[in-house]
Structures are given as C-alpha cells and as structure tokens.
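Asks: give me coordinates for this.
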Amino acid sequence: MTNSVRAAQPRGTEKRRRLTAAAAQVLHEQGVERTTLADIARVAGVPVGNLYYYFKTKDELVQAALSEHVAYLGELTARLGELPGPLDRLRGLVAAWVEQRELAARYGCPTGSLASELGKRGDGTLDAEAGGVIRRLLGWTAEQFREAGFDDAEDLAVTLVSGYQGMSLMACALRDPGIMIREGDRLLRWLDGLDA
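Replies: All right, here's what the predicted structure looks like:
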C-alpha cells in the first residue's frame, strides 16, 4: 500500500484492522471462552480502553475474526484460481493446508475450531456465521469439482473438506504435524485417482 493510499484511509482504520487480526489470532489460539478483550488489545498493541471504541462486546470481536477467515479464504481461493485447472486448484488447496501443519498441530483449523466451539453455545447466530465460512469453502471446492466434470461435486467437496478437518483435528489432538503431511498426501492421491 502506498503512503498516499494509507493517508487517505479514515482515521482508526489501521487500528481496527489490527484488532480484527488480533481477534482472529487470539481466538484461534485460546478459544472464545478463554479469550478476554484485554488479550486481544494486548496482541493488537492497542490500549484496552480504545478497543471499546471499535468493538463493544466479545461477540463483535468474534464476528470480526470470522470476517478475517472469510477474507483469508477469499485471498487463498483467488491465488488458487490462477492455477490452470480445477484439480490443480484442489491440489493447491491441499498443499496450502499442509503448509499450515505447525499451526494446525498446535491449535487446529482456525475456522473449524471456532465453528465447533460456537456450535456448543447454540445461540444460532455466531455458530451459523462460522458455518457460513465453511460453506463458502465447500461451495468453492464443489465449483472446482463441477468444473472438472464431476456430477457429485457437492459430495466430493464434503469428502475433501472433511478430510482436512479430520487431519487438522488429529494433528492438534496428537500434537503431530506429520499427520498433516501424511493425510495431505493421501488426499492428493485420492484427487489423482479421481483424475484418472
């Protein structure tokens, strides 16, 4: 971003952005229930009193973290969209998951972990928003399978994304990033078998 563009941003935009990114990070690392607003303010480098100017409640910060997940997914799928074919894009998706193996082994999948925790609250709002992020991933994945000519694209998308969620959960539960590598290889072989 150039200085002229940065100067044109409304005051506080950068601080809000730092808070949003910090919320995504801290909620992933600590979970919703263990995270305090002070934790997020500290990671963002913002005085805790200033946080209330941007976010009145922890739920608003959870929503901001979910928007971070949506933005990350958009950036990832845009990069993958530059690959030549739909199965190449899906292989790239698996590779991106495996690249995050250390993070997954420590904290699990950022969106999956958050969706699981929010689902237990059962308030019907934030858990639905977290599910919406996963639905976006499923939709993009199904679109790739459809483009590759598969009639059962939605089912294949669920299989692929479930494989990721499972390997992420197991890597975290066992603190073994190698699971991500082994299961990622298995998913790639599965995709190659579909391509045959």
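Asks: going forward, measure contacts between C-alpha atoms and count neighbours the same way
Replies: Noted.
Asks: packing partners of the helix or strand Val161 falls within?
Replies: Using DSSP states H and E, the element containing Val161 is helix 153-174. Secondary-structure packing of helix 153-174 (3 or more Cα pairs under 8 Å, 6 or more residues apart in numbering; DSSP states H and E): helix 101-107, helix 126-147, helix 178-195.
Asks: so which of those is the most surrounded?
Replies: Comparing those by mean neighbour count (mean count of other Cα atoms under 10 Å), helix 101-107 comes out on top with a mean of 22.
Asks: that helix packs against which elements?
Replies: Packed next to helix 101-107, using 3+ Cα pairs under 8 Å, 6+ apart, are helix 153-174, helix 178-195.
Asks: compare with the first, here's sequence two:
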Amino acid sequence: MNRREAASQKRRRLTAAAARVLYEQGVERTTLADIAREADVPVGNVYYYFKTKDDLVRAALSEHSARLRELTDRLDRLPDPADRLKALVEAWIDLREDAARHGCPTGTLAVELDKRADGDLDVEVATVMRRLLDWVAGQFRELGQPDPDGLALTLVSGYQGMSLLANALRDPEVVTREGARLLRWLDSLRAA
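Replies: So this is what the prediction gives:
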C-alpha cells in the first residue's frame, strides 16, 4: 500500500470513528483523543487530518450522508416504491437497540448542533435530513400520492419521534411498536 492509500484509509477510519463516537457521546463530550482511540491512531494524526472538532463533525455528517445514500441506493433496487418505503421503516426497526441507547444518529446531532451559538453545522445537518425527506417524498410521488412532501414529513417525523422516545425511555420496543404502526399506515395508503 502506498502512502496516499494509507493516508486515505486512515482518514476514512477517522471519519467513521468520528461518526460513531459523536453519535454515542455527543459533540460536547467527545474529545479528539476519543476519536483517535476509536480509530486506533495516534491523537496527533487527528490534528493532521482535521484541524478542529467542527471539521470532525463535518466529516461525521459526511459519513451519515454516505450511509443514507448507501441505504437509499440499496432500497432503490426494489421495484415498488411502497416496498422501498416499508424496507426503510424495517431498517429503522432493525436499529432499535441503537435508537434506545443514542436516538437517531442525524436527529440527535441536529438537536445538539442547533443549541450551539456559533458555526453553521446546524445547516449542514439539515442538508442530510433534507436528503432523506426528498427521497421519501420521491417514493410517495412515484406512488401517485397526493401531497408527497407532507407524507414524507409525516413518515420521517414518525421515525424521529420514535427514536427520541425510545432513547428517552431506554426502550427499544417503542421503535418496534411505532415502526409496526408506520408499516400499517403505509399499507393503508396503498389500499386507499
């Protein structure tokens, strides 16, 4: 492996570690040393690739965006938009244990970044949320549903709410129950 590949691999490890640690600990409680430890690199390397904690948060947001893109690309292989939406909800249900421990990765970051007085990271996290809303609205649009943007907001709000409550109550079954309710709601739209 040449130096450029090694540096790229180290940056990817740091980015993935930043996404994990910031999700689990939050922005304010996370140190660069925490991320270095998670990525198994010397702390000085973190400063080489990321000059500030905000740079690491941006990298984590990029990681969240990439994971969302991977998920929606995988779901887009399903032939029916209703099945895509249901598979999205099922993916959320599969992550119920994480939601109970930490909430939604992007949603919890959005709430925390909104409380900061400085920077524009709250706008950047909104871009990731908007990408999900747009994808969901596209599925409803393809189904010919009236008000696809409103339906997308309802579905994503349902996910955010169940993630928040599962986290607050430390109860993954909140996601299971509310996810099942969202699946029934999607079925009722198809039947209508």
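Asks: could I get the TM-score for this pair?
Replies: Here the TM-score for the pair of chains, by TM-score structural alignment, normalised by the length of structure 2, is 0.97; 191 aligned residues with a Cα RMSD of 1.2 Å.
Asks: of the helices and strands packed on helix 153-174 of structure 1, give the one that comes closest to Gly74 of structure 1.
Replies: Nearest of these to Gly74 of structure 1, taken as Cα to Cα: helix 126-147 at 9.2 Å.
Asks: and Gly119 of structure 2, helix, strand or coil?
Replies: Assigned with DSSP: H, G, I helix; E, B strand; the rest coil, Gly119 of structure 2 falls in the coil class.
Asks: hmm, back to that, what's the angle from the helix holding Val161 of structure 1 to helix 178-195?
Replies: With axes from the mean of the first three to the mean of the last three Cα atoms, to 10 degrees as the basis, helix 153-174 of structure 1 and helix 178-195 are set at 160 degrees to each other.
Asks: what number of residues lie near the corresponding residue of structure 1 for Tyr48 of structure 2?
Replies: Aligned by TM-score structural alignment, Tyr48 of structure 2 pairs with Tyr53 of structure 1. Close neighbours of Tyr53 of structure 1, defined as other Cα atoms under 10 Å, add up to 10.
Asks: tell me which element Tyr53 of structure 1 falls in.
Replies: Element membership for Tyr53 of structure 1 (DSSP H and E) is helix 48-54.
Asks: report the mean deviation for that helix after fitting onto structure 2.
Replies: After superposition onto structure 2, helix 48-54 of structure 1 sits on average 0.7 Å from its aligned residues (mean Cα distance after the TM-score superposition for structure 1).
Asks: what residues sit buried inside the next helix or strand after that helix?
Replies: Next helix or strand after helix 48-54 of structure 1 toward the C-terminus (DSSP H and E): helix 58-80. Across helix 58-80 of structure 1, burial judged by 16 or more other Cα atoms under 10 Å covers 58, 61-70, 73, 77, 80.
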